[in-house]
Structure formats: structure tokens, C-alpha cells
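Visitor: no sequence for this one, just the structure:
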């Protein structure tokens, strides 16, 4: 009986082969020949929950470590959201070590719900743990096991929220150290990989809990749409994300350049973050609406806020159309926007004349 993850010599399972090509393509590796050892191979970490998607990704990544092209490790995050989560995390870490991944770190996190719900809190804690592990271990890349089905669900949720281009573009294949090689792979294919390689995935009971919106989309909304619109709905939603992704990246790049050009930050002595950002009203008004909204959002986030809603961004932009001084408009994350008219004679605020001013509330760290 072969060890888990070690397939007897013979014909390569086609789904495993497909997955290897996806990982190789994203990381610039090879799948042919016996071995391709390199000097000082880079460390690639896999964020692994023990579920079919991330476990299949870990096993496929371990293959390239045996060829000497990379070092493959893993991070298992215990969110402590369910009874027995510590045992699940330990079993997952043990299975990853049997696959040959090294190092394998297990990190336990505490969730802090900022009002956006337990899923958002878990995501924030998970990425904080992955960021810390990548820094400490010197990893060049962290792989995440999101699939084409996850991408379709994200796009549909973005549509339901009335989100913009960035949200409808879904998850990026590559962002910073994070890579998602399985965005072209269906969820049932990761199950097939686990079966082909003799893996024992953990099936999260939360994925069957209709209390979560994403679970309802997965088990009710998407099957209904597939029945009514055709079985290709998942692929179509993911394809929309692939089309919108480059558009969103380009607009974000242009907005970043405009923000750097027109933003004037005021940072108090001894503080690492600005307390106020001024944006020239003529500069803002001259921007295309798509860039104007993004520049306003960048200013809010730079002040320690969160991404404002479209309604808040429109309200802040509307201050430019008023005569005289106007505001405040409350943005997300305790950030307020004001318009300081050129005609307002307030000597000590002269630097703000003719500008839209975003300020962080006093006492907000």
C-alpha cells in the first residue's frame, strides 16, 4: 500500500497532470524530465486548511520540491471557530509532513470581529498569519487553493452587493506574494486529485451551513442559475472576472499615479500616519469619474479607513459641486470629507483653500 500522496509508477492521472501544469505555469517551473535541481531553491508555502482544494494543491506543490526546483512548505491556520479545530489542524499538519512538505507551521489565531461578520474576521486573521509566516520563513510565494468555483461565487456575491469593477474582477491569480494556481480548476477536480493521490481531506461542516451567504450561493443560487441558464454559468462568471481583472488593474494603476500627483498629506509630529489629506478640487474635478472615485478611496484608506461604499464616495465627490464650504461627509472607518472654499477667510487653514479635505477623527489610531 503506497504512502498517502505517493502514486505508484504508471499512467499519470490526467487531473493531477492538469494541476501540475497550472502550478508550473504560474511559478515558472517545468513538468517534464526527471529532475531540475537549482541552487538555493526558493521556498514556496501553501496555505492549507486540510480541505480538498488546499490539500490537493499542497500535494501537487510537493511534487516540484522532489525535483529540486523549489522548497515546499505549508502553513495551517487554526481559526478556533469550531470544536475540535485544533485536532483537525494537527492532523492536517501531519499529513502535509508525510507528503514531504517542510517546514510545516501550525498557527492558532484569535478572531476580532470588526462588525463585518465572522467570515471577514477569519479571513483577516488568516492573512495576518500567512503574512507573518512568509516574512519569518523568507518565502517568496504563498499558494492559495481557491478554485474556479470560488471565483464564480465571488463574482456573484459582488453582483449581489452592487460592487464595482475591482470586486467583480474576483480574486487575482497573483497579488504580491500570493498566487492562486487553481483558479482554472473546478472543485470536483480537486476531489479527484485527492482520490488519485490517496489523500484524506477534511470536509469543513461550515460549508454545509446555510447561515453563511457563500454557502447559500454555492448550494442553492448557482445550481438554480445552472438549471435555468445552462450548465456553463460557473465558467461564464469566472470568465467575466478574467476579463475585468486587467481593466481593474489598469484603472487602479492610473488612480495611484493621480493620487501621488495631487494628494497633500499632513502628518502630526511623532505619527507614522497622516491625520489629513488634501486634494485640489480643480485636480479632482478634471479627473474621469472612474479615477476620481478611486483617488477618494485611496485617500480614505491612507487615513486608516476602509474602502468606502459607492454611496459615500459619491457624497464626497458631490461636495465639489457646492458653492462655499461644505461637509462633513462621513466615510467608512471614521474618516470625514470636507470642502474648504477659496472664499472662506480662515487664515490658519489657508493651505486647504480650494481643496477637498479628508480627515481622520481624533483618537482613531
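Guide: Thanks, I have it. These numbers were taken from a predicted model, which means no experiment stands behind them.
Visitor: contacts, neighbours, all on C-alpha from now
Guide: OK.
Visitor: Using the three-state scheme, assign the closest residue to residue 358 other than its chain neighbours.
Guide: Excluding the flanking residues, the one nearest residue 358 by CA to CA, 6 or more residues apart in numbering is residue 337, at 4.3 Å. Assigned with DSSP: H, G, I helix; E, B strand; the rest coil, residue 337 falls in the strand class.
Visitor: Need the contact partners of the strand or helix carrying residue 75.
Guide: Element membership of residue 75 [criterion: DSSP states H and E] is strand 71-78. Residues outside strand 71-78 that contact it (CA atoms under 8 Å, 6 or more residues apart in numbering): 41-50, 58, 61-62, 64-65, 85-86, 89, 92-93, 96, 101-109, 126, 129-130, 133.
Visitor: Contacts for the helix or strand that it is followed by next, please.
Guide: As assigned by DSSP H and E, the chain's next helix or strand after strand 71-78 is helix 85-98. The contact list for helix 85-98, computed with CA under 8 Å, 6+ apart, reads 4, 48-50, 55, 58-59, 74, 76-80, 104-106, 202.
Visitor: one more structure, for comparison:
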């Protein structure tokens, strides 16, 4: 990878793709509240290298839109391919030449236990980025996901039968992470690299049919474009934008309702047979009366608060407890959480409260 001499004044006309990339970075920083210190996660591929170039443009000036800016970069070496260390070091040298500082190469060990290789690599990468951000005091980590990545995400979510949150795709600003390029096509990032005199690395696993996302990228998306005409990727990205807004509203409303209904009980310590972990109670009648879109979210919030992983099937089983027919549970949810319905006591006086949902952690 090489880059032109950025110390020399640029006399030629700005490439349109470079302008769009810089404007996208500026917009994302503004949405995030203008963090003064950021890190770019860069693999050396065209997407993240184009992002690094756009961020470095502002970092060399020391500010963006009048707001101070320091920018460094992190190259995560997953160690999954031969020569990955050399690729990481070459990428780091290019990033330093762009003017980013500090630039760190972080080697990670990908633990492929209980999840696919793509998810395991992503988790290891994000953990490394978050650790570096905390160490340097960065207020944001910028990632190079593009509109094409967003479209693939939505398509995979549809195939898996995912809900609104998953189909809402990635957000341009979410917590620590900024994704400025969700409105740019992948081809535009290649144009940025060419215009900036950069030589990106093209990861061969992006076309490896062993990985589902690669099959979508290489086979499914081109097929849809050829059969349905151009604009499929943009349409899927618009779907993500629309559903993302819906999901944000429903999630916020569900949290408000959940906080008004949840009754939290501490763990009960005693003999092993009598020990009970942290418990959350939800009133059955009130929860059952909620619209379905809120009801499932409220139930999921209780599971997640106790460290569980709500799945569609298990949440459906929990919802059936609200019908007060059949078994009162317990329903076992992944993550060592059980849910049962309080039964009516035989000696209860008429009108006595019963039927609460009892969520218990067994960690």
C-alpha cells in the first residue's frame, strides 16, 4: 500500500467520491456530538482505508467544522490467514503516512466456541477496538461499513426471519461506534482509494463460499440486481432506515413501560436447595393487555436484565403463560433464566392478586 505526499498542496480537482466520503464523516461526527478524539478501525480493505483517508484529512487540520479533532487507528490482526501479520503492519504504515496517530496493531485470538467463525472474529475485533478506545480515551470508533453491507445485513435478516430491530440494520451512530459510510456504495470507497493514491488490500474471504455473507455478496445480490434491475441494494438500505426508526421508537416505548411495571427482588441466600437468584416480577394482566409489539419487547427486557438471551421460540412460550391455560412453567430461556406464572393459592381470598410472571436468574 502506498499513498501520495499529503504534505504537498493539492492542485487537482477534488474527486466527487472523496468529497462524499469527507461529508459523510463530518455528518457522523456531528450526529455523535463532535467527539474530539476518535479511532478508525481499519483492515486495509477499500472501505476502511477510504474511511481512514477521509478522517485523516480532518485530523491533519486538527479540526472539523470548527471542532477540535485527534484521530488514531487500530488494525486488528485476527491471525486467521497466512501473512495476516504482514498485511496488518503494512496497513499500519499506510495509516501513519496518512497522518493518523497513534496507530496500533492488535493481535487477537479468535475463540470459535458456540458461534460461527464470522461472529467469533467480529466479537474479538470489537473487544479489541473497545479496549484501545478506552486506553486512549477515544470518544468514538469509526467503522467502514457501506450501503452494500447494510443491504446484505437486511437480506440475511429476512432469510433468518429476524424482527424489526435486526431488519433495521446498522445505525450510523450507535454507542461508541460510528458508521459514516452507510450511505456510500462499496464501489465509491474503491474510487476514494484510487483518487487518494492508496492501494487497498482485498480480503479473499470476502468471496469465500464457506461464509454466508460472502455467498450473499458474490452470488445473491448480483442475481437480484440482474433479475430485478438496479437499485436493489439502495431499496434494502431504505428498508433498514425506515425499520430502524420504527424499532428505535418501539424499543424506547417498551423500556418506558417495562420500568413502570417491573418489580425487582434481590437474590435470596440460604441453603443450596432454597437459594433463589435475582428475580423480576411483571404483572400478568398489564403485560397481556399490551400491544404485541410492546409485549414481546417488555418480556425480552426482563430476560436480558437477568443475563438471558431471548429467542423467538422461548419468548412465544413465555407469552403463552399469560393465557393462564395449561402449564404455569417454568419456561427455560438460554442464559440460565427461567420464567413461571404465579399460581393462585388454594387459601387465597377472593380478589387476591395472582398470575404475575416470575423471571429468575440461575447463574
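Guide: That came through, no problem. Not measured: the values here are computed from a predicted model.
Visitor: Superposed, what's their TM-score?
Guide: For these two chains in superposition, a TM-score of 0.89 is obtained (TM-score structural alignment, normalised by the length of the second structure); 344 aligned residues with a CA RMSD of 2.4 Å.
Visitor: about what we covered before: could you check how far the equivalent of the residue nearest to residue 358 of the first structure over in the second structure is from residue 322 of the second structure?
Guide: Here residue 337 of the first structure is matched to residue 339 in the second structure, going by TM-score structural alignment. Distance of residue 339 of the second structure to residue 322 of the second structure, given as CA to CA, to the nearest Å: 11 Å.
Visitor: can you list residues touching both of the two?
Guide: Counting by CA under 8 Å, 6+ apart, the common neighbours of residue 339 of the second structure and residue 322 are residue 357.
Visitor: Would you indicate which residues of the strand holding residue 75 of the first structure are buried?
Guide: If you call a residue buried by 16 or more other CA atoms under 10 Å, then strand 71-78 of the first structure has these buried ones: 71-78.
Visitor: same question, stretch 168-185 of the first structure
Guide: Buried positions in stretch 168-185 of the first structure, judged by neighbour count with 16+ other CA under 10 Å: 168-173, 178-185.
Visitor: which one of those residues sits closest to residue 21 of the first structure?
Guide: Relative to residue 21 of the first structure, the closest of those is residue 181; by CA to CA it sits at 9.2 Å.
Visitor: Mind checking which residue lies nearest the centre of the second structure?
Guide: Centroid check for the second structure by CA atoms, centre = their mean gives residue 170 as the closest residue, at 6.0 Å.
Visitor: contacting residues around the nearest residue to it once chain neighbours are set aside?
Guide: Nearest residue to residue 170 of the second structure, sequence neighbours excluded (CA to CA, 6+ apart): residue 150, at 6.6 Å. Applying CA under 8 Å, 6+ apart to residue 150 of the second structure gives the contacts 169-170, 182, 236-237, 240.
Visitor: need those residues in a markdown table with secondary structure and distance to residue 354 of the second structure, can you?
Guide: A markdown table is the format used below for the contacts of residue 150 of the second structure (DSSP: H, G, I helix; E, B strand; the rest coil; distance: CA to CA, whole Å):
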| residue | secondary structure | distance to residue 354 of the second structure |
| --- | --- | --- |
| 169 | coil | 40 |
| 170 | coil | 41 |
| 182 | helix | 49 |
| 236 | helix | 46 |
| 237 | helix | 46 |
| 240 | helix | 41 |
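Visitor: ok and the helix or strand in which residue 359 of the second structure is found relative to strand 337-341, angle-wise?
Guide: Element membership for residue 359 of the second structure (DSSP H and E) is strand 357-361. Relative orientation of strand 357-361 of the second structure versus strand 337-341 (axes from the mean of the first three to the mean of the last three CA atoms, to 10 degrees): 160 degrees.
Visitor: Tell me which other helices or strands strand 357-361 of the second structure touches.
Guide: Helices and strands touching strand 357-361 of the second structure, as assessed by 3 or more CA pairs under 8 Å, 6 or more residues apart in numbering; DSSP states H and E, comprise strand 279-282, strand 337-341.
Visitor: so which of the ones you listed is the most packed in?
Guide: Most buried of these by mean neighbour count (mean count of other CA atoms under 10 Å) is strand 337-341; its value is a mean of 24.
Visitor: Can you check the distance spanned by stretch 355-363 of the second structure, start to finish?
Guide: End-to-end distance for stretch 355-363 of the second structure, by CA to CA: 25 Å.
Visitor: Run through who's touching that stretch.
Guide: 276-285, 302-303, 306-307, 321-322, 324, 336-344.
Visitor: Recalculate using a threshold of 6 Å.
Guide: 277-284, 306, 336-342 (CA atoms under 6 Å, 6 or more residues apart in numbering).
Visitor: now it, how far from the centre of its chain.
Guide: Distance of stretch 355-363 of the second structure from its chain centroid, counting by CA atoms, centre = their mean, to the nearest Å, is 28 Å.
Visitor: now stretch 114-129 of the second structure
Guide: 12 Å.
Visitor: Same question for stretch 54-65 of the first structure.
Guide: The chain centroid and the centroid of stretch 54-65 of the first structure are separated by 21 Å, computed with CA atoms, centre = their mean.
Visitor: Straight-line length of stretch 201-214 of the second structure, end to end?
Guide: 17 Å.
Visitor: Okay, buried residues for it please.
Guide: 201, 207, 213-214.
Visitor: which of these sit farthest apart?
Guide: Spatially, the most separated pair among those is 201 and 213, at 18.7 Å (CA to CA).
Visitor: what's the closest of the helices and strands packed on strand 357-361 of the second structure to residue 315 of the second structure?
Guide: It's strand 337-341; of these, that one is closest to residue 315 of the second structure (CA to CA) at 9.9 Å.
Visitor: With the first structure overlaid, report how far that closest one is off on average.
Guide: In the superposition against the first structure, strand 337-341 of the second structure averages 1.6 Å from its aligned positions (mean CA distance after the TM-score superposition for the first structure).
Visitor: In this structure residue 38 of the second structure contacts residue 138, no?
Guide: Yes. Contact criterion CA atoms under 6 Å: residue 38 of the second structure and residue 138 qualify, at 4.9 Å.
Visitor: Would you mind telling me which of those two has the busier surroundings?
Guide: The neighbour count for residue 38 of the second structure versus residue 138, taken as other CA atoms under 10 Å, is higher for residue 38 (26 against 19).
Visitor: Tell me which residue of the first structure matches up with the more buried one.
Guide: Residue 38 of the second structure maps onto residue 44 in the first structure, by TM-score structural alignment.
Visitor: what about the helices in the second structure?
Guide: 16-31, 46-61, 84-98, 117-136, 147-160, 164-167, 186-195, 212-215, 221-228, 232-261, 284-288, 292-305, 312-321 (DSSP state H).
Visitor: For the fifth one, list every residue counted as buried.
Guide: Residues 147-157 are the ones in helix 147-160 of the second structure that count as buried (16+ other CA under 10 Å).
Visitor: Ok, the first one next?
Guide: Of the residues in helix 16-31 of the second structure, 17-18, 20-22, 24-26, 28-29 count as buried by neighbour count, 16+ other CA under 10 Å.
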